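Peer 1: Structure, please.
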Amino acid sequence: MNLENNITCSQKIRAIHDTMDVLSGKWKVSIIACLCYQGMRYSELLREVKGISGKMLSRELKDLEMNKLVERVVEDTKPISVYYKITPYGSSLKELTDTIAAWGIAHRELVKI
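Peer 2: Below you'll find the model as predicted:
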């Protein structure tokens, strides 16, 4: 059995399950991918992430905040403005979202969707 960096298969699978628990669902990776490029207001995210409902976006943003991937920023303006931005910890997922996007483009071309 080949142990890459002393990580066993079961340890790797457990780590993948942990990651999937945090990023699970249809929308989280898309939200993270959007926020990796710039902070966005709630309405901008709602427009950008096609098909997500307002209730689901709100729920997913709260979950991403809880996991310290996204930060809700309230600006003291009149009227108060709120936007969301990726945290430094969350930005560690940028390479992953870029890889997923590249794979999706290649796959779409391969199967001619």
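Peer 1: From here on, just use CA atoms for contacts and neighbour counts.
Peer 2: Noted.
Peer 1: For residue 84, which residues are in contact?
Peer 2: Contact analysis of residue 84 by C-alpha atoms under 8 Å, 6 or more residues apart in numbering lists 35, 39-42, 70-73.
Peer 1: Give the helix, strand or coil label for the residue lying closest to it once chain neighbours are set aside.
Peer 2: Spatial nearest neighbour of residue 84, excluding adjacent residues (C-alpha to C-alpha, 6 or more residues apart in numbering): residue 72 at 4.7 Å. Secondary structure assignment for residue 72 (DSSP: H, G, I helix; E, B strand; the rest coil): strand.
Peer 1: Mind putting the contacts of residue 84 into CSV with neighbour count and distance to residue 28?
Peer 2: As requested, the contacts of residue 84 are exported to CSV (neighbours: other C-alpha atoms under 10 Å; distance: C-alpha to C-alpha, whole Å):
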residue, neighbour count, distance to residue 28
35, 21, 11
39, 18, 15
40, 19, 15
41, 15, 16
42, 18, 14
70, 25, 10
71, 20, 14
72, 19, 15
73, 14, 18
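Peer 1: one step back: was I right to think the residue nearest to residue 84 contacts residue 85?
Peer 2: Yes - between residue 72 and residue 85 there is a contact under C-alpha atoms under 8 Å: 6.7 Å.
Peer 1: of the contacts of residue 84, closest to residue 111?
Peer 2: Checking the contacts of residue 84 against residue 111 by C-alpha to C-alpha gives residue 35 as the nearest, at 28.9 Å.
Peer 1: Following up with a second sequence; could you model it the same way so I can compare the two?
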Amino acid sequence: MSISAIGVLPVEVRATHTGQEVAIVGRIDVHTVPDVRLLLHGIIDTGCGDVHIRLAGAEIGDATGLGVLVEAYNRARRAGRRLAVVDMTERTARLLRASRLDRALVLREAVPVATVAAVTA
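Peer 2: Now for the predicted structure:
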């Protein structure tokens, strides 16, 4: 978990052999997006390799939740990194398909959790 201005941010960051993995838990909406954005920017700007975002424990609450994913994708691309959304709920997958963001974002099947080691964010 990462400490934010509004308390404990429900985000877990892990290093993988190919880059970094971010597991977001809870609701991503207008209230949590500023902190999620800052964390994702820090991860993208300071790391290397692919960035995998796990959304299995997350709920996208409004358009700002979708916007922060698009923004992170574009920032990663500009930094020469790839961003992939992995391990999402069926509701999130339907939302990404309905908004046609599945065509822009890289969607992948879940990477096994056994291949990751915890690091502090």
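Peer 1: Fetch the TM-score of the aligned pair.
Peer 2: The TM-score (TM-score structural alignment, normalised by the length of structure 1) is 0.29; 58 aligned residues with a C-alpha RMSD of 4.9 Å.
Peer 1: got the residue ranges for the helices in structure 2?
Peer 2: Secondary structure of structure 2 (DSSP state H): helices at 33-46, 63-78, 90-98.
Peer 1: Quick one: list the elements packing against the first one.
Peer 2: When you say that, I think you mean helix 33-46 of structure 2. helix 63-78 (3 or more C-alpha pairs under 8 Å, 6 or more residues apart in numbering; DSSP states H and E).
Peer 1: what packs against the helix it packs on?
Peer 2: With 3+ C-alpha pairs under 8 Å, 6+ apart as the test, helix 63-78 of structure 2 has helix 33-46, strand 83-86 packed against it.
Peer 1: Kindly recompute the last result at 7 Å.
Peer 2: helix 33-46 (3 or more C-alpha pairs under 7 Å, 6 or more residues apart in numbering; DSSP states H and E).
Peer 1: So which bits of the helix it packs on are buried?
Peer 2: 33-37, 39-41, 43-44 (16 or more other C-alpha atoms under 10 Å).
Peer 1: Nearest to residue 56 of structure 2, out of those: which one, please.
Peer 2: residue 36 (15.8 Å).
Peer 1: Return the residues in contact with that closest one.
Peer 2: Counting by C-alpha atoms under 7 Å, 6 or more residues apart in numbering, residue 36 of structure 2 touches no other residue.
Peer 1: Roughly how far does it sit from residue 22 of structure 2?
Peer 2: 10 Å (C-alpha to C-alpha, to the nearest Å).
Peer 1: my read: residue 23 of structure 2 touches residue 15, true?
Peer 2: No - Residue 23 of structure 2 is beyond contact range of residue 15, at 11.2 Å (criterion: C-alpha atoms under 7 Å).
Peer 1: ok so, going back, anything in contact with each of residue 36 and residue 22 of structure 2?
Peer 2: By C-alpha under 7 Å, 6+ apart, no residue touches both residue 36 of structure 2 and residue 22.
Peer 1: now the helices of structure 2 in CSV, with distance to residue 56 of structure 2?
Peer 2: Converted to CSV, the helices of structure 2 look like this (distance: least, C-alpha to C-alpha, whole Å):
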stretch, distance to residue 56 of structure 2
helix 33-46, 16
helix 63-78, 14
helix 90-98, 9
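Peer 1: Count the neighbours of residue 14 of structure 1 for me.
Peer 2: By other C-alpha atoms under 10 Å, 12 other residues sit near residue 14 of structure 1.
Peer 1: what about it, which helix or strand?
Peer 2: Assessed by DSSP states H and E, residue 14 of structure 1 sits inside helix 9-23.
Peer 1: next helix or strand past that helix?
Peer 2: By DSSP H and E, the next helix or strand past helix 9-23 of structure 1 is helix 28-35.
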